[in-house]
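Engineer: build me a structure from this.
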Amino acid sequence: MKKKIDKKISITEHYFSIKKQYNDAILFYRLGDFYEIFGEDAIKVSKILSIVLTHRGKLQNSRVEMCGVPHHSSRVYISKLLKSGLKVAICEQMESAEEAKSRGCNSVIKREVVRVFTPGTAIDDDMISNDRNNYIVSIVIEKEEIFSIAYVDISSKDFFYQSQISYQELYSVLVALHPSESLLSDKLAQDTKISHMMASMNIMMTSYDESYFSYNRSRHTILEHYSIADEKVLDIPNRTTLCAIGSIIEYIVSTQIGNMYVLDYPINRQEMSRMSIDASVIKSLELFETVERKHKGSVISTLDRTITVEGKRLLKTILLNPLCVPEDIEARLDVVEYYVQNTQKRILISELLSEASDLERLVSRFVLGYTKPYDLVLLKHELQNIISISKLMESNISNNPSLLQGIYENLSFSHELFEKLCRFVNDNIEKNADSYYVNITHHEKLNLLNEKVCQLESQVQGLMNEYRNDTGIIGLKITNNNLIGYYVEVPVKYEIKDERFIRKQGLSQVTRYTTVELIQLESEIIACKIEYKNLENEVLSELSEEVKNCSEVLYRLARNRAYLDVLISFSSLSTCYDFVRPVLDNSLSIDIIGGQHPSFLDVDNFMVNDLRFSDDNNISILTGPNMAGKSTFLRQNMMIIIMAQSGMFVPAKSARIGIVDKIFSRVGAYDNISRGYSTFMIEMVETAFILNNATDRSFIILDEVGRGTSLYDGLAIAQSTIEYLLLYSKSRVLFATHYKELSDLATKHKLISCLCLNVKVDDGKMYFTYKVKEGVSDKSYGIYVAKLAGAPKFLLERAQEILSKYELSE
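Structural biologist: Prediction:
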């Protein structure tokens, strides 16, 4: 009986057998110095990356398309694919060709997927934005338009959840988080409103069957991940929230292929004492980007004076989560005031902060096992930077504000790890170096190996001199490359007839030889270098393990340095623009004198305005023509409140603010989440959300409510909205309108006042003063605005005739 001969599996067959396990990702298959991509993946990748598409043999009688990218520059290509909303699975060679042959002549080199890159689970600096968190969010529906969510940034260990939130609240959370990726069921992904929401914010959707989000599966994942016997330890409020938490843990762990650290217990975001900011507030304020989605011109482009990338990320978090406890706010304000008064200390610490890197994400790379040798150099510098900052802070620390003392204490740490890095890490290495990164003066074995390599290389030089003398060829030299190793090279015009020289390679200009002696020296050098490399890797592994063991301390250092950066940036901003320290209390009053919009700090002669709410007045009806400054006035007061409760000094002459728990805004109809709705329907949905969620501590901006329908319908809705807020919500409200009739409410309800934008008309010309005063605008001045816009003369004259008739009829 003949022995059965196994058919050798082809590269393409092996590729597609692995690809089946990662159908939703582009598979990068390692072949030598390249990652190869086959089939439909290759077609897709070649278009996105603009690389050549070729083919490799046939599979089932069909040509197999192929493209590839160099291994050494693959990260650039992976980053581009992630930004295109794709996942990338990295399949590496797990053995050498020789090891594969030892298993059988038809054996294919063993390969395994070692990591899956996705937009929401990447932690690498060249793949995600440095100045914002990189969140992935899991969304589970509880009942119609009621959701529970969990969201994680694995580059910073942030892990939060929210339970039983409405569709509008979900939208607000996503606008604030700006996640890169969402995890949801196939059914939910097909929901038109959800898919439109994700598309409008460019959030990649990853969807799975409903079973992925089941209670039993999620519970099992949580118990296994945290090595606990009962999920009650996490105090998760309901089953749907547990499913959101369990599904996101399972997904993240699956992308890291055995490298995932144990996440911190998730935090209930709804139990944190923070101000709630509606999505429309973030958008209408242009807090982080303009309507054109540009950073320049946004509020944060003016406010951000942070120096570190960690500080920039934290600043956004702080602005999105203002504090609601006066004592906590005052603690921040104390630090800001301290550095306003101590300019020299602020400048010196700022100089040190300018030398900082991104410690938070650096530590995450160590914890997840994606460390490069140069990361040891970065970590050493980071720890030195924190030691220097601590030394600068320690003088007279007992007399510093209590929060600053706490930051100082949290910047202290045992220097054992730092001292090891100083001993073993060689500073003078390239960023992408993978060898000679250990300082051999403190490592006896490496030092001996290095000396031995130097001796062997000296013998190679001696051999070269000997061969020159023996052959009489002055131009003879011994060198090496990665392909053929060491060789003797002579110009092509010389021919060596000495039997010791074995011809190795012939080129147009030179001929290359080897000898037994050279081969022997080469093998010794290679053996030494391999041993050297192995020893270095041992040092890297040992140091990396120590970093992992110290990770909690290192995260603490990173967060407190970032906090210090943010508070110092508040001081720098305040000093630059002469901001004032606000007073925060638990009253329901707001008293802002000489307030200014922070985006117009550099505008000369900007008109400052006042805003007052008290027990005797909590609703102000604001009238005035378009372009007179209503929108700016509305927005500047929202921004001043957010700044004050974030712990910032504010652009005003004085400010006293009774704590605000929620800020709402109904300004314009630009939200892509509401495709298919009329402008008026959007207006009503958003207004209803505000009325159903506002409290007596809320601050509300309403602009032109009721304008999307007929005159009397609109007026009726606007008046009933004000009356509801007055009788039920009892919130502090700025209500901008062109309905002058609403001003009559001020005569009926003492809690309602009227404000207007002052306009001057002289010789038929209108002048905006941008000054807010008590009273009601006498006209809407719509025709004047139309004239400024360049409307035709006929339109202006005819409009004036029609307006005169209406005014006479009244």
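Engineer: only C-alpha atoms from now on, for both contacts and neighbour counts.
Structural biologist: OK.
Engineer: for the residue nearest to Ala97 when sequence neighbours are not counted, what are its contacts?
Structural biologist: Excluding the flanking residues, the one nearest Ala97 by CA to CA, 6 or more residues apart in numbering is Ile109, at 6.1 Å. Contact partners of Ile109, counting by CA atoms under 8 Å, 6 or more residues apart in numbering, are Gln93, Met94, Glu95, Ser96, Ala97, Glu99, Ala100.
Engineer: likewise for Lys312?
Structural biologist: So Lys312 contacts Asp131, Arg132, Asp304, Thr306, Val566 (CA under 8 Å, 6+ apart).
Engineer: now it, what's its secondary structure?
Structural biologist: Per DSSP: H, G, I helix; E, B strand; the rest coil, the secondary structure class of Lys312 is helix.
Engineer: run this one through as well so I can compare:
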Amino acid sequence: MTEATGIVGEFFSLKEETDAELLAMQCGDFYEFFGKDAETVSAELDLKISQKSSHGSSYPMAGVPVDDLTPYLKALVERGYRVAVADQYETDSGHARELVRTVTPGTLLETSDADAQYLAAIVDGNGSAGGSSAHTSTDANYGLAFADVTTGRFLVAAAADADDALTELYRFDPVEILPGPDVRSDDDLLNRVRERSDATLTLHDTESFAPKRADNRVCEQFGTETVERLSVARPAIAAAGAILSYVEETGAGVLASMTRIQAHHGADHVTLDATTQRNLELTETMQGERVGSLFATIDHTETSAGGRLLKEWLQRPRRSLEMLENRQESVAALSSAALSRDEIRDALDDAYDLARLASKATHGSADARDLLAVQNTLSVLPALAETIASNPDLAESPLSEIIDSPDRDAARELRETLEEAIAAEPPSTVTQGELLQRGYDDELDDVIERHEAITEWLETLAEREKRQYGLSHVTVDRNKTDGYYIQVGKSAADGVPDHYEEIKTLKNSKRFTTDELEEKEREILRLEERRGDLEYELFEALREDVAAKAELLQDVGRALATVDALASLASHAAENRWVKPDLHRGDRLEIEQGRHPVVEQTTEFVPNDVRMDDERGFLVVTGPNMSGKSTYMRQVACIVLLAQIGSFVPAKEVEIGLVDGIFTRVGALDELAQGRSTFMVEMSELSNILHAATEESLVILDEVGRGTATYDGISIAWAATEYLHNEVKAKTLFATHYHELTGLAETLPRVANVHVAADERDGDVTFLRTVRDGPTDRSYGIHVADLAGVPDPVVERSRGVLERLREEKAIEAKGGSSEPVQAVFDLGSGTMQTHGQSEARSQAATTDGGSATADEPGPESDGQPLDPETEAVLAELESIDVNATPPIELVSKVQELQKRLEE
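Structural biologist: Have a look, this model is predicted:
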């Protein structure tokens, strides 16, 4: 077998040992891909393909330099590939390779993304991974675990049902998910997991989820007592064990950075389901952009760890009044101490991500520059402590406790060790030497001094030779071919001393060596090799020392991130006139001159009030299209959410009773790929709210029932309002164009009407953006259609039809019909009544947001009933949703109806 055959054969042999899609195999100074793998990476990364011959065959080959593998790995993993890596090592007979790790989305260490990179596992506790457990039995049927290998963070959580489990997955937004055995066999649940997440789904070894095996693995990693104190059920432990097994199997080498396991209890946090997070645009807009989200608006953090923590707070608001008041106190102190806050932020600007540096150290991939970053970041801790201590308000706030929470003595000792060890400007690789400072190690110092002495001898050799032998044009240099040499110009070459030994003749000079020069060369090479070996040994020991202190680095990193996040909230509050909300455990929610935290950044904003309590807990919000109803309701939700992360809020004065969940149903969205229409999605979201919301929740409903026939929609909205009011009793804001619902304020004691005002003069409508008490009876849909650019003929025709319908209703209201109709809704029973004329004429649907009222017969012309065909055309015209119909389709439909009327 030829060498080529050996390399290619070894590649395919190793490829069979892994389930990864791609294999990068080290061949000297390159990592090579062969066959289909080479074609794949060439297409994905634009690498050049060459051919490798093997046993009469030719194979595509593509490679990347050893030192450049990381960015290529990252790019491939981000494109969804699992990449196995095989490293080369020396043997007695030459070279061999072995698989050392498999890089997946959840085990990729080398990331520049500041966000958490969670690897998740989900277990269905109703199956084999369920059952009783010594770790406190709960009513949880699902267990989840989340690990960020880049920081060492490890969390476990329990969920009562599949919906709760999916909410937690959405909340943590993992990049890779390991579904347990029973989850993978549940096609419906697996599809829902795929719908809720863009994460890679990996089918890990089933045995890793086995309860006893997982239990032993978790106790081995974190300690039996620690695990028992978690008080979580068996499914969560099974999920945690599977993650630990997977991280170890893939060779990520970061288990040592996973120093603590924490329980994530949903009851400690405000429930924010996936729909709510999307509707409130917490971390990204509806278009998937970061800019314009609530997080982007309030994020002024200086560090990636601080930004990551602030995002976590936003996605997982808290319910603990004590914790929130502590954060508020810190934000208040920082917001009023501008100079100290600036000093803190300046200091944090020099901080690196300690948690990720700790993971790199435990993995063995941290270089000297990483350890220098650890040293510099540890220096930030005493700087922050000094600034906080020097300001009385800050010193008396919880900030002092935060900054004192890590072991500052241990942090100082590690910092001083690194200061004594790491060179001021170390190289980017750990094999080049010059990593460590003089004075760190005596033996290394001796080697360096001897090396410097020889180097000085070599540097002065040319001048000495010139003086001693009267030579001119003499230089001393070194290259890989000739080693060290003395080069003499040809004109002086005949005068060199006898002990010069010629090694090469060039065009204008000759090269010589001497016995002494060769000895010095051998000595300097020995010293360079010894220096490299000794320095690497010392550096490895230093890196291991840093790795052993991973928990300390995580503690310091967490403290710095917390101060950073609080300072960010304080900066935003100070710059935008935000105020401290008064938090309590009651029902009262009162916001004076509230503003939307994002919208106020881009436009002049009209502040509005809201008042809700145990006597006024359900607000029916009416008003024109595009007048700001949705913004008003979302700003209420955002203000409550911000208050429950400990932030100040955009308002003049705020009183907030803590909520246990925020639920929203906003806008129209279909999921056709899953076979769900807009109306089906709307009903699914409504169903989730009616099942999940509690008396302590805040519910935002924007247009329920609009996706179906008018009276179907009114009936659903009516019944949902009654259920929320009577059974759930959640604080609710419900925006609707079904003005019939405003009548509920007369029969349901906690329902109140508010409306967004508009001013209409001479046919022109001005949206005032002001919320006032009481209902409105108009939606100005045609005006909005005009603003949206609907063609003039359609707008004018719509106005004509509307005017005629209003006139006919006016005639009917005066008794023009001999057979009046009772009210469409009986406000006492909530049922629809249609007595008198035929149903087609008595159930006159709301027109342009108006309400069907008592004594309203069907449309007539000149006091006479219209023919059935005309009534049918008008009914069809009435059913058109101007806001949702594309202009071209709208024009076509109106033309069709005009033709039918003419006929």
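Engineer: counterpart of the residue nearest to Ala97 of structure 1 in structure 2?
Structural biologist: Here Ile109 of structure 1 is matched to His95 in structure 2, going by TM-score structural alignment.
Engineer: quick one: its match is in a strand?
Structural biologist: Yes: assessed with three-state DSSP, His95 of structure 2 lies in a strand.
Engineer: any figure for the gap between it and Thr602 of structure 2?
Structural biologist: As for His95 of structure 2, its distance to Thr602 of structure 2 is 63 Å (criterion: CA to CA, to the nearest Å).
Engineer: what comes up buried for stretch 63-80 of structure 1?
Structural biologist: Residues Val64, Glu65, Met66, Cys67, Gly68, Val69, Tyr77, Ile78, Ser79 are the ones in stretch 63-80 of structure 1 that count as buried (16 or more other CA atoms under 10 Å).
Engineer: how about the aligned partner of the fifth one in structure 2, secondary structure?
Structural biologist: Going back to what we said before, that points to Gly68 of structure 1. Using TM-score structural alignment, the equivalent of Gly68 of structure 1 in structure 2 is Gly63. The three-state label given to Gly63 of structure 2 by three-state DSSP is strand.
Engineer: quick one: contacts for Gly63 of structure 2?
Structural biologist: Gly63 of structure 2 neighbours (CA under 8 Å, 6+ apart): Phe30, Tyr31, Glu32, Phe33, Ala38, Leu47.
Engineer: just checking, the fifth one touches Met61?
Structural biologist: To tie it back to what came earlier, the one meant is Ala38 of structure 2. Yes: contact criterion CA atoms under 8 Å: Ala38 of structure 2 and Met61 qualify, at 5.3 Å.
Engineer: how big is the offset of the lengthiest helix in structure 1 relative to structure 2?
Structural biologist: In structure 1, assigned by DSSP state H, the helix with the most residues is helix 516-549. Mean deviation of helix 516-549 of structure 1 relative to structure 2 after superposition (mean CA distance after the TM-score superposition for structure 1): 2.3 Å.
Engineer: before we move on, back to that, okay, the contacts of Gly63 of structure 2 in JSON lines with neighbour count, secondary structure and distance to Tyr738 of structure 2 next?
Structural biologist: JSON lines is the format used below for these (neighbours: other CA atoms under 10 Å; DSSP: H, G, I helix; E, B strand; the rest coil; distance: CA to CA, whole Å):
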{"residue": "Phe30", "neighbour count": "17", "secondary structure": "strand", "distance to Tyr738 of structure 2": "69"}
{"residue": "Tyr31", "neighbour count": "22", "secondary structure": "strand", "distance to Tyr738 of structure 2": "66"}
{"residue": "Glu32", "neighbour count": "24", "secondary structure": "strand", "distance to Tyr738 of structure 2": "66"}
{"residue": "Phe33", "neighbour count": "27", "secondary structure": "strand", "distance to Tyr738 of structure 2": "64"}
{"residue": "Ala38", "neighbour count": "24", "secondary structure": "helix", "distance to Tyr738 of structure 2": "62"}
{"residue": "Leu47", "neighbour count": "16", "secondary structure": "coil", "distance to Tyr738 of structure 2": "60"}
